[in-house]
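K.L.:
dropping a prediction and its sequence here:
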Amino acid sequence: MLFGSMPFGMRRAARLALTAAALASAPASAQPPEAISDGLRCVYEKLTANRGYEVVAEVFLYDTVPENQVGQAASILDLATQSCAKQYKWSVSRVFSAADVGLYGATIDYLIQKIAAAGVASTAVEAFDTVVSSMSHADYESFGEQDWRSDLAFTRRLRALARDAGLPDEEAVMDMALDALELGARIDYSVALFVLDLAEGSPIPETV
């Protein structure tokens, strides 16, 4: 579920079109030090400082959450993002990228916890978490397809990654695993956008 009222939940199509070619040949971003020092992880760290991130993750993932929870999630993400934007004086594009990094990272944490709560061995959970972290923006194009879950070859590959990490081939677990893998690719893409913005030296707006 996308945040209809949340200003920082999605990348604008024009921004994606302008940067796609530059990112296509770029290596996995891996959160370089210069990006971390410019606050790349700030929104994520604020979201996960307490259990409020669970509210944000549930609204992002599920269509059945109560309407009041949608507003609560929007407020939590907005407050975290605005606080970080003021602290680091981000450009507008950097605000979008860092907010997505925070949103996707917090949602991955939520999914990993749910997978662990399903009785999966801790060693398998840790191995799968590493797999999620290894997803790159090279995978982003495949996930960008409107109905990528209907691509049987692609989903078989994803399920194999999850099984190889030790996750059981149970539908509920695999559904969460596929969501986490998608977010792993999306977070790497957002990191790459943030890094590209740093490299371009985007001007800092007077107000954020």
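P.N.:
Received it, and whenever you're ready, just let me know what you need. None of these values were measured; they are calculated from a predicted model. Numbers count the residues shown, from 1 in each chain.
K.L.:
make it CA atoms for all contacts and neighbour counts henceforth
P.N.:
Noted.
K.L.:
list the helices and strands the longest helix seen in the chain packs on?
P.N.:
Looking only at the chain and at elements set by DSSP state H, the helix with the highest residue count is helix 171-200. For helix 171-200, the packing partners by 3 or more Cα pairs under 8 Å, 6 or more residues apart in numbering; DSSP states H and E come out as helix 13-24, helix 33-37, helix 92-117, helix 122-134, helix 140-143, helix 152-164.
K.L.:
how about 7 Å then?
P.N.:
helix 92-117, helix 122-134, helix 140-143, helix 152-164 (3 or more Cα pairs under 7 Å, 6 or more residues apart in numbering; DSSP states H and E).
K.L.:
which stretch among these comes nearest Leu79?
P.N.:
helix 92-117 (10.6 Å; Cα to Cα).
K.L.:
list the buried residues for that closest one?
P.N.:
Neighbour-count burial for helix 92-117, counted by 16 or more other Cα atoms under 10 Å, picks out 93-112, 115-116.
K.L.:
same for it, what does it pack against?
P.N.:
Short answer (3+ Cα pairs under 7 Å, 6+ apart): helix 92-117 packs on helix 42-47, helix 52-61, helix 171-200.
K.L.:
and the comparison structure, right after this:
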Amino acid sequence: MGTNERINNYDTPAWFYDPLSALVFWGAQRRAQNAFIHLVPPGSKVLIAGGGTGKILEELVRIHPGTLSVTYVEKSGKMLSKARKRDHGDHQVQFVHAGIEDFAPTEPFDCLFTAFLFDNFTGGNARAIFSHLDGMLNQGGCWLYTDFRINRASPVFHKLLLKMMYVLFRWLCRVEATWLPDMNFLFSEAGYRQQGEKKFYGAFIVARLLVKPAGKN
């Protein structure tokens, strides 16, 4: 595995990532990424970018009534192996072992899922990956975005927890970032309309449903 493949790669914690998340966040990460699944139109072509161990696939089966065409992109081979074993019901799922920055689809998608993806990237790389993903989404398509959130009003505990997480995952996964990128600015700059927002874990985690403007390539 080359140097680039080791950066932001969650192979090492794959076996304990889900139990650790449940212990620290009491299921808030899972609830946040599932917050707007029910609003995905039936029959949609869906991209899940950085889906981890694939619990979201089981939630799609449980929550979503229609059949979806899902492309599941994950950089960690061990995470992807776990995802392949999940029940995905009648949904058509294509698994892709790649970093999202290296993924090049042949057709655009109707909906994007990015749960705890952008917190791995520095500001410049986050912008590049945002632009890359934006180019994959159809006009009027939906973007289900979930990630950590820090602002001036955030309690000190949340700021300290975020720093501790970056120290841990920089050591385990060679995460390149040391702080959260300004995703609000990127979505606003690109003209996305926010259709819904839910906060979890004392507003440390936020889930948003955003829609790509018509007339934007």
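P.N.:
Thanks, I have it. Only a predicted model underlies this, so the values are computations on that prediction, with no experimental measurement involved.
K.L.:
now the TM-score, please.
P.N.:
Overlay of the two chains. TM-score (TM-score structural alignment, normalised by the length of structure 1): 0.27; 103 aligned residues with a Cα RMSD of 5.8 Å.
K.L.:
sorry, back to before: need the helices and strands packed on helix 171-200 of structure 1 in CSV (columns: distance to Lys46 of structure 1).
P.N.:
Shown next, in CSV, are those (distance: least, Cα to Cα, whole Å):
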stretch, distance to Lys46 of structure 1
helix 92-117, 8
helix 122-134, 20
helix 140-143, 26
helix 152-164, 29
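K.L.:
and these: which comes nearest Leu178 of structure 1?
P.N.:
In terms of Cα to Cα, the element of these nearest to Leu178 of structure 1 is helix 152-164, at 6.7 Å.
K.L.:
next, the angle helix 122-134 makes with that closest one.
P.N.:
140 degrees (axes from the mean of the first three to the mean of the last three Cα atoms, to 10 degrees).
K.L.:
so which elements touch helix 152-164 of structure 1?
P.N.:
helix 171-200.
K.L.:
now do the buried residues in the helix it packs on.
P.N.:
Neighbour counts over helix 171-200 of structure 1 (16+ other Cα under 10 Å) mark 173-174, 176-178, 180-198 as buried.
K.L.:
contacting residues around Arg159 of structure 1?
P.N.:
Met174 (Cα atoms under 7 Å, 6 or more residues apart in numbering).
K.L.:
all strands for structure 2, in order.
P.N.:
Ranges of strands in structure 2, per DSSP state E, are 45-49, 69-74, 92-97, 109-115, 137-148, 193-200, 205-211.
K.L.:
got TSV for the ones you listed, with mean neighbour count too?
P.N.:
Shown next, in TSV, are those (neighbours: other Cα atoms under 10 Å):
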stretch	mean neighbour count
strand 45-49	24
strand 69-74	22
strand 92-97	15
strand 109-115	23
strand 137-148	23
strand 193-200	15
strand 205-211	23
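K.L.:
okay, those in JSON lines with distance to Phe187 of structure 2 next?
P.N.:
Output for the strands of structure 2, formatted as JSON lines (distance: least, Cα to Cα, whole Å):
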{"stretch": "strand 45-49", "distance to Phe187 of structure 2": "17"}
{"stretch": "strand 69-74", "distance to Phe187 of structure 2": "22"}
{"stretch": "strand 92-97", "distance to Phe187 of structure 2": "26"}
{"stretch": "strand 109-115", "distance to Phe187 of structure 2": "13"}
{"stretch": "strand 137-148", "distance to Phe187 of structure 2": "10"}
{"stretch": "strand 193-200", "distance to Phe187 of structure 2": "8"}
{"stretch": "strand 205-211", "distance to Phe187 of structure 2": "8"}
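K.L.:
skipping adjacent residues, who's closest to Leu183 of structure 1 in space?
P.N.:
Tyr104 (5.7 Å; Cα to Cα, 6 or more residues apart in numbering).
K.L.:
specify the angle between the top helix by length along structure 2 and strand 137-148 in degrees.
P.N.:
Taking DSSP H as the criterion, structure 2 has its longest helix at helix 156-173. Angle between the axes of helix 156-173 of structure 2 and strand 137-148 is 110 degrees (criterion: the same axes, to 10 degrees).
K.L.:
next, the buried residues of stretch 16-26 of structure 1.
P.N.:
Applying 16+ other Cα under 10 Å to stretch 16-26 of structure 1 flags Leu23 as buried.
K.L.:
returning to what we had before: wait, which of the helices and strands packed on helix 92-117 of structure 1 is closest to Glu126 of structure 1?
P.N.:
helix 171-200 (12.6 Å).
K.L.:
okay, the angle between the closest one and helix 52-61?
P.N.:
Using the same axes, to 10 degrees: helix 171-200 of structure 1 against helix 52-61 is 100 degrees.
K.L.:
and helix 171-200 of structure 1 with helix 92-117, angle?
P.N.:
Using the same axes, to 10 degrees: helix 171-200 of structure 1 against helix 92-117 is 160 degrees.
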